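Student: below: sequence and its predicted model.
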Amino acid sequence: MRHQRALLATLTATVTTLALTACGSDDAATSDAGEDLGLVSDGTLTVATEGTYRPFTFHDDSGELVGYDVEVAEAVADELGLEIEFAETQWDAIFAGLDAGRFDTIANQVSITPEREEKYAFSEPYTVSRGVVVVPAGDTSVSSFADLDGKTSAQSLTSNWRTLAEESGAAVEPVEGWAQAVALLEQGRVQTTINDSLTVLDYLQEHPDAPIEIAAETEDTSESAFAVTPQREALATAIDGALDTLAADGTLTELSQKYFGEDVSR
């Protein structure tokens, strides 16, 4: 009798498992590893990105979508055994699209912030950046933020870097953005500017002979990662595994070097 009850329990568990599997097959896609990732399209990772944010996501001269975030996302999808489809979306609408389930994740230098962590799940970071002080090449008068006291720094008035410059004692010369700030610096019309390290490294990669250099950097970092809705927590976990592999085999370092001239993945 005990054997009959055990057999009945085994059969019941098997039928239940098959039923659950059948029900789940219509609602969620899986990776080659069998993980239930809840993908928008079976076998495809749908990634939202702007396509207008160089060097992270932009179109090259041939019109192809390229960039650091684009190539990291492609490498992650490949590691997960998935195809990839990019949904080019304006930044102002990108989180609304994620919430509405139009794509699985965002790869667009999405910074991990306490506010966003209340609403979204994040993978581990694939980009780490700092604020940096940029000065004319050969200028030895600045080696820390404290040395900005009394100097003139070119900053966008809507940027948090303007606040940091003022807190460091610098007088702010208003500009519209990085392009104008670096132009004023190279022309000797200001003594410094503060910006994100990725922006500066990208500029130096494109202009290796630019007469500027990084003199100091913040201790605090900004980390960017893939963002998903809480319902796709399993996808964030799967992406973590892929990123771990890509870090270990040197892929992330290689992509960092390609776009920034140094490893910005950690």
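Tutor: Done, it's in.
Student: going forward, measure contacts and count neighbours with C-alpha atoms only.
Tutor: OK.
Student: contacts for stretch 205-219 next, please.
Tutor: Contacts with stretch 205-219, where a contact means C-alpha atoms under 8 Å, 6 or more residues apart in numbering, come from 130-138, 142-145, 185-186, 204, 259-261.
Student: just the buried positions in that stretch, please.
Tutor: Gln205, Ile212, Glu213, Ile214, Ala215, Ala216, Glu217 (16 or more other C-alpha atoms under 10 Å).
Student: redo those residues as CSV? Include distance to Thr49 and secondary structure.
Tutor: Below are those laid out as CSV (distance: C-alpha to C-alpha, whole Å; DSSP: H, G, I helix; E, B strand; the rest coil):
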residue, distance to Thr49, secondary structure
Gln205, 23, helix
Ile212, 31, strand
Glu213, 30, strand
Ile214, 29, strand
Ala215, 32, strand
Ala216, 31, strand
Glu217, 28, strand
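Student: ranges for the strands of the chain?
Tutor: Taking DSSP state E, the strands of the chain run over residues 44-49, 58-59, 65-66, 83-88, 105-111, 121-122, 127-136, 152-156, 171-175, 193-196, 212-228.
Student: put this next to the first one:
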Amino acid sequence: MTSKRKKLLGNLLVLVLLVLVAGTIWYRFNHRTDSWSSLKHEKTLKIGIDDTFVPMGFRDKHNKLVGYDVEMAQAACKKLGLKPEFQVIDWSMKETELNTHHIDAIWNGYTVTPERKQHVAFTNGYHRTGQVLLTRADSGVNKSEDMRGKHLGVQSGSSGVTLFQQDPKVLKQYLTSKPVQYDTFDKAINDVKVKRLGAVLIDEDYARYYLAHNQQTIPLKIVETTFPPDEMAVGVRKEDKTLRHKLNWAIAELRQDGTEQRLARKYFGKTD
């Protein structure tokens, strides 16, 4: 066989392999099936989290993963006979991580929004919280209007960003510049402390836990807003109807047996 024919044959083999790979990917994403049987066989549920999201999922001083949603997920998985496998993800890419099967669920203060419903299926809601401004005690910010001429921090991909854009009369109308986006809330809070930001738009649960569990060398305060409260739920792939049903059952059981209320007192100082 001549070198020219060998090269041609090699190119044909590469082309065939590419077609097979492309066909497999196309089939997988256009013929998606319920993965419950696979999850039960592997006895593992891969859960995507942001491990800096206090108090839903974060690292304690021993680097142990803790938080309200971490413990809720652990308790729910125990009822379902599954082992939770927490995977830290880029929060702005959470839906992509889910739909490419890198994770099986998003469970980390995940707020239900119309936009997100286009990409994932939500379980029943299990917790509600609001959006507030966290600012320095001496900032002069006591209401949304006081953010005139000041910089606002937000977390990329957060529900706060969505609400900020959807309802500009609450806060956006008072700003003269676009919000500064951060990959984590703690970085934004640091910039509030050093006056790079006037405030950060943040979940109330996070803000209250942060103030209660961090020594305030620079005093901070919470300023209420008129954004509607967020409802949190677990996000799964739309085809995973069985998993969604099972999680709804487990979440209801956790409310019934008092686990949810106990964790709410532990992390929020209140019951939901």
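Tutor: Received it, and whenever you're ready, just let me know what you need. Owing to the predicted nature of the structure, the values given are computational and were not obtained by experimental measurement.
Student: care to give me the TM-score?
Tutor: With the length set by TM-score structural alignment, normalised by the length of the first structure, the two chains reach a TM-score of 0.65; 223 aligned residues with a C-alpha RMSD of 3.7 Å.
Student: could I get the strands of the first structure as a markdown table with distance to Cys23 of the first structure?
Tutor: Formatted as a markdown table, the strands of the first structure follow (distance: least, C-alpha to C-alpha, whole Å):
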| stretch | distance to Cys23 of the first structure |
| --- | --- |
| strand 44-49 | 20 |
| strand 58-59 | 40 |
| strand 65-66 | 37 |
| strand 83-88 | 24 |
| strand 105-111 | 24 |
| strand 121-122 | 25 |
| strand 127-136 | 38 |
| strand 152-156 | 54 |
| strand 171-175 | 57 |
| strand 193-196 | 48 |
| strand 212-228 | 23 |
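Student: and those strands: which comes nearest Ala181 of the first structure?
Tutor: Proximity to Ala181 of the first structure (C-alpha to C-alpha) singles out strand 152-156 among the strands of the first structure, at 5.2 Å.
Student: check the mean deviation of the closest one from the second structure.
Tutor: Average distance, strand 152-156 of the first structure versus aligned residues of the second structure after superposition (mean C-alpha distance after the TM-score superposition for the first structure): 3.7 Å.
Student: could you do stretch 218-225 of the first structure as well?
Tutor: Averaged out, stretch 218-225 of the first structure is 2.2 Å away (mean C-alpha distance after the TM-score superposition for the first structure).
Student: quick check: buried residues in that stretch?
Tutor: Ser222, Glu223, Ser224, Ala225.
Student: same check, this time on stretch 94-113 of the second structure
Tutor: The neighbour-count check on stretch 94-113 of the second structure (16+ other C-alpha under 10 Å) flags 94-95, 97-99, 103-112 as buried.
Student: show me what Thr218 of the first structure aligns to in the second structure.
Tutor: Using TM-score structural alignment, the partner of Thr218 of the first structure in the second structure is Thr226.
Student: contact partners for the residue nearest to Thr221 of the first structure when sequence neighbours are not counted?
Tutor: Nearest non-adjacent residue to Thr221 of the first structure, counting by C-alpha to C-alpha, 6 or more residues apart in numbering: Arg130, 4.8 Å away. Residues near Arg130 of the first structure by C-alpha under 8 Å, 6+ apart: Asp196, Ser197, Leu198, Glu217, Thr218, Glu219, Asp220, Thr221, Ser222.
Student: okay, helices next: where are they in the stretch 151-272 of the second structure?
Tutor: Secondary structure of the stretch 151-272 of the second structure (DSSP state H, counting those that start in this stretch): helices located at 159-166, 185-193, 204-213, 241-256, 259-268.
Student: go through the ones you listed and pick out the most buried.
Tutor: Comparing those by mean neighbour count (mean count of other C-alpha atoms under 10 Å), helix 185-193 comes out on top with a mean of 20.
Student: dump the residue contacts of the residue nearest the centre of the first structure.
Tutor: The first structure has Gln109 as the residue nearest its centroid, 3.1 Å off, counting by C-alpha atoms, centre = their mean. Gln109 of the first structure is in contact with Phe56, Asp69, Thr127, Ser224, Ala225, counting by C-alpha under 8 Å, 6+ apart.
Student: tell me how many other residues crowd the first one.
Tutor: Spelled out, it's Phe56 of the first structure. Residues within reach of Phe56 of the first structure, counting by other C-alpha atoms under 10 Å, total 22.
Student: that one touches Ala73, doesn't it?
Tutor: No - taking contacts as C-alpha atoms under 8 Å, Phe56 of the first structure lies outside contact range of Ala73: 10.9 Å.
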